[in-house]
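> Only the shape, not the letters, is given here:
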């Protein structure tokens, strides 16, 4: 007689504050890649009213194996092939429609393959985004003009934020939820997470820390004024940001960039960033 077949019981459910210890342990398997979701759960404590969505857990025999942030962004975490299928089923069943699917290329692409027949085509698929890391000060001489933006400069920095977002994402952030985008920019300034070179009322360079944990942070929205591009501003400016961020926010700095943006990639590499893995983003 053959032995009994052991069946694995699986479950997908919304995680609650009671699940925080197990979720944090899962996120800590890769503190850099999982930084965005860790920042979100640390900031909200998995309270739905603050999270603006849910974090789902995929369990096998009662153990949390994978997770997925399901809000404005759909972000799989440590997702196994079985978990990816389960998350896709849950997304479609709940009729959730995020603005993007973001994360490790190895999990985003199979997840999108399951969602695309219902959701596609994507507005902007970005299938090859080097994820880059620096854990030391840059060898480039940092641009001494870079500093934290203060709230009195909101009206100066805000148009540059809108211009960068529109150029990078392909939509105007003021359309549909202008107050939400203004609030986000204001929040980053108040946190001390907005950095820029501002001269004579003009934003020469700017970037923000979009997410942070005690271990690492992630830069976003890197922008050089269009009239000043090609002059080598970005490398030393990024070097200055890295130095200041490592001193005041977190010891490791990360970012991800579109593969085809060779000018940006060169600037990050000159500043000392190295690619450690590959992300993908599906903008819907």
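Yes, it's here. All values derive from a computational prediction rather than experimental measurement. Numbers count the residues shown, from 1 in each chain.

> For the rest of this, base every contact and every neighbour count on C-alpha atoms.
Will do.

> Spatially, what comes nearest to residue 27 if we skip its sequence neighbours?
residue 34 (5.7 Å; Cα to Cα, 6 or more residues apart in numbering).

> so who does that neighbour touch?
27, 28, 77 (Cα atoms under 8 Å, 6 or more residues apart in numbering).

> Equivalent analysis for residue 37, please.
Here residue 37 is in contact with 27, 69, 75 (criterion: Cα under 8 Å, 6+ apart).

> what residues are up against the second one?
Right, residue 69. 37, 53, 54, 55, 56, 75, 76, 77.

> List the buried residues of the strand or helix carrying residue 189.
Using DSSP states H and E, residue 189 falls within helix 178-191. Buried residues in helix 178-191, counting neighbours by 16 or more other Cα atoms under 10 Å, are found at 181, 182, 185, 186, 188, 189.

> structure B:
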């Protein structure tokens, strides 16, 4: 589905003209990236799409970027694609931040829900959802507290020497593990209706060297027992997503050295800072990441549709 231009000058529900955002063109992508650079860890999801837009154009990036305020230097931006990602720097005052989120909400209300999630820094995301929830359909789930963790040094534990980058010829081996992880995490299969787009995404991550696996021999041949991907890379930050251990082997000690290997390989060749976010109620995952050496840098929130 294509993206319609945002309607400018939208009026607030009470009839007064509220804060207004503008749809940015190619000439403003560099400035939008500068807004993301204020906090590279919190903004990496949006910044990674802006990097694509800078290289290949906004159409290739798969969405729009909205800027606030309507005129003058940008204070905040919002990526609007498969995910709706507000980037509201912590350098703004509370009032300025609220105005920026209100402006993004006005655009999103007029365009209707086009994204499968709203995700980003906790306060901006939850405030955006508070405004959108009045007109958008109910979500499947709201994850209000997802600690954002980072590491910018060598891991505290020895990496698993068997964890490596996936090879292009291993798509048929890696894809089922990715599908199982996605289904466990999100609640539905990404290939239930064909899944060609999801398979293309996994293939792209493998080709770009952003997919990591441990493959062991099983009773029916090779199988992925640990895997992770770098879902977003920008501004010197690589965000790990899709961490998964075969359920039959959970508790056997694969996750900690596996993640240490991902950190080591990523810092060596991709980005000096490795980040991820995890649900606050997932105590085993939080403990594992802390053993690797991750430290908390903030909080995310996610609204899933």
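Thanks, I have the structure now. Note that this is a predicted model, so its numbers are computed, not measured.

> Who are the contact partners of the equivalent of residue 273 of the second structure over in the first structure?
With TM-score structural alignment as the criterion, residue 273 of the second structure lines up with residue 252 in the first structure. Residue 252 of the first structure makes contacts with 133, 134, 135, 136, 215, 216, 217, 246, as judged by Cα under 8 Å, 6+ apart.

> mind running it again at 6 Å?
Going by Cα atoms under 6 Å, 6 or more residues apart in numbering, residue 252 of the first structure touches 134, 135, 216.

> what's the closest of those residues to residue 151 of the first structure?
residue 216 (24.5 Å; Cα to Cα).

> That closest one maps to what in the second structure?
Using TM-score structural alignment, residue 216 of the first structure sits opposite residue 237 in the second structure.

> ok, now residue 74 of the first structure?
In the second structure, residue 74 of the first structure lands on residue 84 (TM-score structural alignment).

> Looks to me like residue 122 of the first structure is in a helix.
No - read with DSSP: H, G, I helix; E, B strand; the rest coil, residue 122 of the first structure is coil and lies in no helix.

> Could you check how many residues crowd around it?
For residue 122 of the first structure, the count of nearby residues is 13 (other Cα atoms under 10 Å).

> Tell me the counterpart of the residue nearest to residue 27 of the first structure in the second structure.
Match for residue 34 of the first structure (TM-score structural alignment): residue 43.

> what residues are up against the residue nearest the centre of the first structure?
Note on the first structure: the residue nearest the mean C-alpha position is residue 36, at 5.2 Å, using Cα atoms, centre = their mean. Applying Cα under 6 Å, 6+ apart to residue 36 of the first structure gives the contacts residue 211.

> that's a helix at it, yeah?
Yes - under three-state DSSP, residue 36 of the first structure falls within a helix.

> so residue 19 of the second structure makes contact with residue 104?
No - under the criterion of Cα atoms under 6 Å, residue 19 of the second structure makes no contact with residue 104, lying 8.6 Å away.

> Please pull up the equivalent of residue 102 of the second structure in the first structure.
Using TM-score structural alignment, residue 102 of the second structure sits opposite residue 85 in the first structure.

> ok, its match to residue 95 of the first structure distance?
Plainly put, residue 85 of the first structure is 15 Å away from residue 95 of the first structure if you go by Cα to Cα, to the nearest Å.

> quick one on the thing from earlier: excluding sequence neighbours, find me the nearest residue to the match of residue 216 of the first structure.
Going by Cα to Cα, 6+ apart, residue 237 of the second structure has residue 273 as its nearest residue, at 4.8 Å.

> do you know how far that neighbour is from residue 256 of the second structure?
Counting by Cα to Cα - residue 273 of the second structure and residue 256 of the second structure are separated by 18 Å.

> mind checking the SS state of residue 303 of the second structure?
Under three-state DSSP, residue 303 of the second structure comes out as strand.

> What is the burial count for it?
21.

> Leaving out sequence neighbours, find the closest residue to it.
residue 142 (4.5 Å).

> now stretch 257-273 of the first structure, how far from the centre of its chain.
Distance of stretch 257-273 of the first structure from the chain centroid (Cα atoms, centre = their mean, to the nearest Å) equals 17 Å.

> Mind listing what's buried along it?
Neighbour-count burial for stretch 257-273 of the first structure [16+ other Cα under 10 Å]: 257, 258, 259, 264, 265, 267, 268, 269, 270, 271, 272, 273.

> So what does the last one match up with in the second structure?
Residue correspondence, TM-score structural alignment: residue 273 of the first structure in this structure matches residue 294 in the second structure.

> Which residue is the nearest non-sequential neighbour of residue 237 of the first structure?
residue 143 (5.1 Å).

> how about that neighbour, what's its match in the second structure?
Residue 143 of the first structure maps onto residue 160 in the second structure, by TM-score structural alignment.
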